[in-house]
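Undergrad: I'd like to go over a predicted model; first the sequence, then the structure.
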Amino acid sequence: MKGLLFLTVVVVTAGLVAGQFGFPGASTGDGCNCQPPNYCAIDFGRIGRGCELSDGSQGVCCPAAGSGPSGPSSFGTRSSGMLNVNTRNAFAASRPGVAESQLEVGVRAGVAAVDSLAALEQSIVQSSSFLRRGTPESNHVHQSRIRQSARDMDKRAWAIVMASSNVMQNEGLTSSQGGLGLRNVRVSETSLRDRCPPTVTCRDPRSKYRTADGSCNNLQNAAFGQSNTPAQRILPPIYEDGVAGFRVTGEDGSPLPNVRRISSSIMVDINEPDTTFTLSVMQWAQFMDHDFAHIPFPSLENGQGIDCCPEDPNTPLHPRCQPIDISGDPFFSRFRRKCMNFVRSMLAVGPAEACTFGFAEQLNQLTHWIDGSNVYGSDENEQRAVRSFRNGLLKTSRGNMLPINPEQQGGECEAELRNAKCFLAGESRVNEQPGLTVIHTIWLREHNRVASELQQLNPQWSDEEVFQEARRIVIAEMQHITFNEWLPIIIGPQFVQAFGIQASPPGSGFSNDYDPSINPNMNNEFSTAAFRFGHSLVQGKINLIGRDGSLSSVLLRNNFNSPHLIQNEGRFDDLVRTLVQFPSQSFDNFVTQDLSNHLFQTPEFDFGMDLMSINIHRGRDHAIATYNSMREACGLRRAVNFDDLSDQIIPPLINRLKDLYKSVEDIDLFAGGMSETPLDGGLLGWTFTCIVGDQYTRLRKADRFFYDLGGQTGSFREDQLDELRKSSWARILCDNSELTAMQPLAFQLPTHKLNRPRSCQTLSIPRVDLRAWRGGRK
């Protein structure tokens, strides 16, 4: 396997054997460091020998802590920059010579554009010219909620972007001067300065707990990772006009291929179940995505959807509309559909010194951290909405389920269409599909389980103390499971080690690789393309396993945005069994038609939307770099022609790309990345591995509160850290469902002889011992 060209790996061998600290494993005297399987999950595929733990259950012979692939590593001289070190010069451009008076002309135009848009939307609301509820398009809109703070940020950014466009046109600037050059002009230098977000003030920089909105993690750059802030980029955008124009033309100036045609040609539905990994792999990916990335598209102020496919073709389109042409499509033509609704994403600007003119950047409504914001919310209002303010607990509903959303009218799902109600969680897309609702419920229960035990151990603690400490523990469990069990599956153990982000077992001590110079914010290439790889893993048919082993199934298309399967039919634990006993689909260019033809389908319709078309179109909306440019940024040779893609893509798929695109330079990143052959040991191809690995490195090394860091105000004690490193997905499921047996590595099918299901009570599925938090020693 090739090594990433921008990596210099330094392996540090330090640490002690876990058995020396009284853990259930022990040295057998023959060189076997016997431990529970999750202690060396990253090495599991290469371990051939089992052993016996102290309770008689089966463990595995793990490498000693700090040795081999489990040892910590770093980027060496590249540790603070990741990919952007190589691409920073691509953003360089001199400030264009624009007079202050001309800037003010642009400013006035930007303000006028915001006012004009507000008047237009008011007339749309008054005339009820919005999407009809109960349609797939409306279902798409009502999968999530847009906070007022996000709407306010979008208005700020819209004024600045419209001002930039006006200046570029009036002054005759090139696309580079308008998009990149104007990034050197601060908005604070103009009368539009009030549109810049206020400077973030950190109330208690020494707090051991994270803020709800993700701010103040980085004390030098307090807005790093904060919700309602912009994404960032690995490479400069390729907007049609350099500033904000939707990308519609290719290298030679001719129109880019139709996205539905690309979707139908490349991302067809073929059933290829994975032979190794459970459906949990897909579900964890979506849950993670909903922890750190949500770039919403706008709805009207009354919450209704913008109609970009009006029946009257003479109706003027909303300026944020960019509908997808599906005329003549073999599937949609059966339903006389010629247009698929598509609204462009909301925008954001950076705070203070980062508030500039120039190209548009998209808004992330969530915190940019792995911080459980999908459970706890991404601002204080969302956090208060899910708390009970009693004994540190989160709210629940009957059956120890998620609380019911009190705002049913115009809420975040279409549950009323199926006689159900919307659930409420820290992230508004909780009702999107049953597996997602299940994992939200599991982590709600885990928080309350931890909080209840902490309260019993420490009856003197207040509600706030219990809540914050339980939240801190739960976030640590999520982070450990992600880096110990899940991420090595996605990018492979070798690349986890190369990026220096592998988890360590108990007894390994603290990490010390925090780097405040790293910006953790979502890379647009990651959130808009690479991390959508999980759509390939989705099963269109949901198999349900009853308590008695009986098997039934439902179609995903009949369960979008409505938790009736859980709420009305009581299939929660059946779905949990499905997550760990059935495989995900393999990562490839094949995608279930439940996503490509029936996305957000409702009872009234036999069709939905096409997620693959939306993904490619969204990439053009965000003007993210092309596949060829990202290949190069990730160390591959830039393709001069289609045949040069053969280093990563098989010939049949190259031929399909050649039939679709006029130039190799035009290939959309999502289409190219989904076509790559997976690397040995991981799920993804080279380019997506590079982008995903880079982002997860940011999520770890830029996080001052990362669970295993030492020397920080939020650091755990070493005995507490050793307990947290016992966390596993299997243990979380054991503790928060009716399942009594589980394979120790629940992301992997129980086919390996050392991963056979065993009782949840065995030491081979260890539990975090919360007695380490007894007394006042939080």
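TA: Happy to help now that I have it. Quick caveat, the model's predicted, so the values are computed rather than measured.
Undergrad: going by C-alpha atoms from here, please, whenever you check contacts or count neighbours.
TA: Noted.
Undergrad: what's the spacing between residue 695 and residue 671?
TA: Here the criterion is Cα to Cα, to the nearest Å. By it, residue 695 lies 20 Å from residue 671.
Undergrad: run through the strands of the stretch 301-450 of the chain in chain order.
TA: Under the criterion DSSP state E, counting those that start in this stretch, the stretch 301-450 of the chain carries strands at the ranges 324-325, 339-340, 347-348, 361-364.
Undergrad: check it against this one:
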Amino acid sequence: MSSRKQANLLNERISLVCLVFLWISPVVFATNYGADLVKDDNERLFLRDVESHILETERWLHEQAGQDGTDGELFERSRRDPHDLLMQFGFTHMMSDRMANAVRVLKNVSSTYSERTLSELSGPAKRELCSAAGVDYTVSDCPSTSIYRTHNGACNNPLNVNWGKAFTPFVRQLPAAYADALDNPRLAKSGEALPPPRLVCLGTIKDAEKDHDNSADHWTLLSMHFGQFLDHDVDHSALENVNCTCEITPKCLPIMIPSNDSFFTAHCFKFQRSVAVPDEDCNTSPRQQLNQITSFLDLSQVYGNSETQGKSLRDLSKGKGLLLSIDDPNSDVGHELLPNDEEHKDCIIASPQLKCGRTGDARAAEQPGLASLHTVLLRQHNRIAEKLSILNPGWNDEKLYQEARAVCIAMWQHIVYNEYLPPLLGSKNMAKHGLQVHPTSYLFGYDPHVNPSISNVFATAAFRMGHSQIPTTLLKLDRDYAEIEHVKLDETFFNATHLVTSPGHSGMDAFLRGMIVQKLLTIDLLLTAPITKHLFADPEDGQGLDLAALNIQRGRDHSIADYNAWRKYCKLPEAGSFDDLLDVMSEATVSVFRKTYESVNDIDLFPALIGETPERGQLVGATLACLIGEQFHRLKFGDRFWYENGLGEQAFKKAQLLEIRKVTMARVLCDTTNDVPTIQPYVFRVADTGTPPENAIKSFYTYSRENHFPGDAGDMPGFFNGRVSCQGDDNIPELNLEPWTEGYVDVTEDDGLDVPFGG
């Protein structure tokens, strides 16, 4: 027997053992988890007393609601006020409010019985106490079958059924850096207060009134829009739903504006703190924050984060597994639009028939680029579901929906790792973190001990790097890629009028064409005025909010450690002085940090991350590459439903996986737009013009299978990215859904899926 055959046989045996384990373990571990009972009689009596006190506290808090000043009043709307739009963007689910109330109850209990007494309770007792207060992160039962993902992310991991689930705390890779080890924001090394966030911005970040010349060579603005859409798939913290003023309270942490500010005249930016929740062990100190959505790359921004929400987004009337949609009222032909969100009170509507769209995420209408990508993925799901219904007329609505959802999620994961991440991180970091996709093989690298949950630092600082890539205007192009207009970003916030299809403007298609032509801005300390001065302003050129200042304050709210601590975490030398930062920053950047902060140990993480000089062949600096790479490693190897995973009943057939690997973002745009006749095969990269060199590869699908890219200098030698027809061009292959036909005979090992890899 050949060595290859022996290796294949060994892998099949390993697969069989692991598969049996994955089938039985969800039931075993979920059952054991629920049977973890409190057995100590004294502890049981104590718990009864505490639970009685919890009920008394809940009654008292209910009576006091709205009577303790600004901090206790529910947020009242003021249409189109910047702070109100910020609350719309930071939508807080009622589940988050319930958890926040539970923390207040538990803190009251702690003050009565002492932290020490409660900390000495056993794990089961603590969980029971948490449950009595209204918080239960645990899952007692998992579905009997694990072919499809749950909408809330539960039961993905058979050993830790709650990892990655919606409404669980962010994970911390470094301890919280609260000044009092409880919940007060970090202080400077000297013990004094850190400089106010707006003052930090004035000292370190330059405003750009128009798009600056610092464009990232070769890459398109689609990367920025795609990054925001991706971020909304994996993290969303909850904000306290209260009216804040310029007074610091337990729920409010206002950003004070210097009296000599050159632009803002208000005294402060109102700032609601993120909801405080117990950690997974039911400790309320130090303060911890909540992720309201699933951590997995599961298109939850399209499908929702609970079974109830998921069902509300479906069109159950046709029996084809479709998502709800509406026809474009301004077009006789064309693809469907997102259904109207009738509860969105801050949307500028295009007409009574066309409002901001309703999706699986409340932030979809924030700007037209984001809304366009939501629409694209809605159309993609419905397109696939329709085709599956033709191939499998015996499948019911649920089967068609779940299969189409699984295909779309797999395509999404493939595009994220095969197209979006490589230019961001560079080929060196892609290899370092095991992020490269394989051209032919299954992945046998799933690890149930890898926690895929989103880290606090990723959500609060690292993946906000895209804010530095936001342009001043959004480009709209016609079908021949001629300019229609530049739309000012600050007039598009929660504004549905820009997606209207009209003669000469072509609505969403015009924005999508603009995304794949407009150049991506570099990640640096130069941010555009629509987000540093006019964020959510009404009128659009008025005083809005400063997004950079909000990011810095959110980092302090979540007590993210200082930049130097994260350098050390990422194996960079710990800086003893500002000059030691010159290994990853320019002299000009180090100079502005030296003038703004008293100590090198005081620097807030967000401005430092975007201040790092991008390393050769990538769009980010060293610390950002570390934090982003590590998170995407965990999202890949900690996801049992990862599209390349060859173990378990959820695994795709070999032929199905080969088809999914054909998918590119260019193909998705071709299939879901009304009028994009030509497109470049790699839409994250600007289109090449002229005559292609001899023997150049013109298919991104082919090139990405044969090359680790980008090159050391960020280039793609041997690839020509010229525009080709969307219809019938082999350079942008189409997905063949025949392998999803009931009874389809799968391909054999000799057909190309026979070499296992482990990342």
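TA: That came through, no problem. The structure displayed is predicted, hence computed values, not measured ones.
Undergrad: now the TM-score, please.
TA: The TM-score (TM-score structural alignment, normalised by the length of structure 2) is 0.81; 655 aligned residues with a Cα RMSD of 3.1 Å.
Undergrad: can you redo the strands of the stretch 301-450 of structure 1 as a markdown table with distance to residue 513 of structure 1 and mean neighbour count?
TA: Below are those laid out as a markdown table (distance: least, Cα to Cα, whole Å; neighbours: other Cα atoms under 10 Å):
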| stretch | distance to residue 513 of structure 1 | mean neighbour count |
| --- | --- | --- |
| strand 324-325 | 45 | 18 |
| strand 339-340 | 46 | 19 |
| strand 347-348 | 30 | 28 |
| strand 361-364 | 26 | 27 |
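Undergrad: from residue 104 of structure 2, how far off is whatever residue of structure 2 lines up with residue 474 of structure 1?
TA: Across the two structures, residue 474 of structure 1 finds its equivalent in residue 408 of structure 2, going by TM-score structural alignment. Between residue 408 of structure 2 and residue 104 of structure 2 the computed distance is 41 Å (Cα to Cα).
Undergrad: now do residue 256 of structure 2
TA: Remark: distance between residue 256 of structure 2 and residue 104 of structure 2 (Cα to Cα) = 27 Å.
Undergrad: which SS class is residue 658 of structure 1?
TA: With DSSP: H, G, I helix; E, B strand; the rest coil as the basis, residue 658 of structure 1 sits in helix.
Undergrad: map it onto structure 2.
TA: When structure 2 is aligned by TM-score structural alignment, residue 658 of structure 1 is paired with residue 594.
Undergrad: enumerate every residue touching the alignment partner in structure 1 of residue 452 of structure 2.
TA: With TM-score structural alignment as the criterion, the equivalent of residue 452 of structure 2 in structure 1 is residue 520. Residue 520 of structure 1 makes contact with 224-225, 368-369, 695, 698-699, 702-703 under the criterion Cα atoms under 8 Å, 6 or more residues apart in numbering.
Undergrad: tell me which of the residues you listed persist in structure 2.
TA: Here is what carries over to structure 2 from the contacts of residue 520 of structure 1, by both residues aligned by TM-score structural alignment, their matches' Cα atoms under 8 Å: 224-225, 368-369, 695, 698-699, 702-703.
Undergrad: nearest to residue 721 of structure 1, of the residues you listed?
TA: When those are compared for distance to residue 721 of structure 1, the smallest value, 16.3 Å, is given by residue 703; criterion: Cα to Cα.
Undergrad: which position in structure 2 pairs with that closest one?
TA: For residue 703 of structure 1, the aligned position in structure 2 is occupied by residue 639, per TM-score structural alignment.
Undergrad: fine by me, we can end here.
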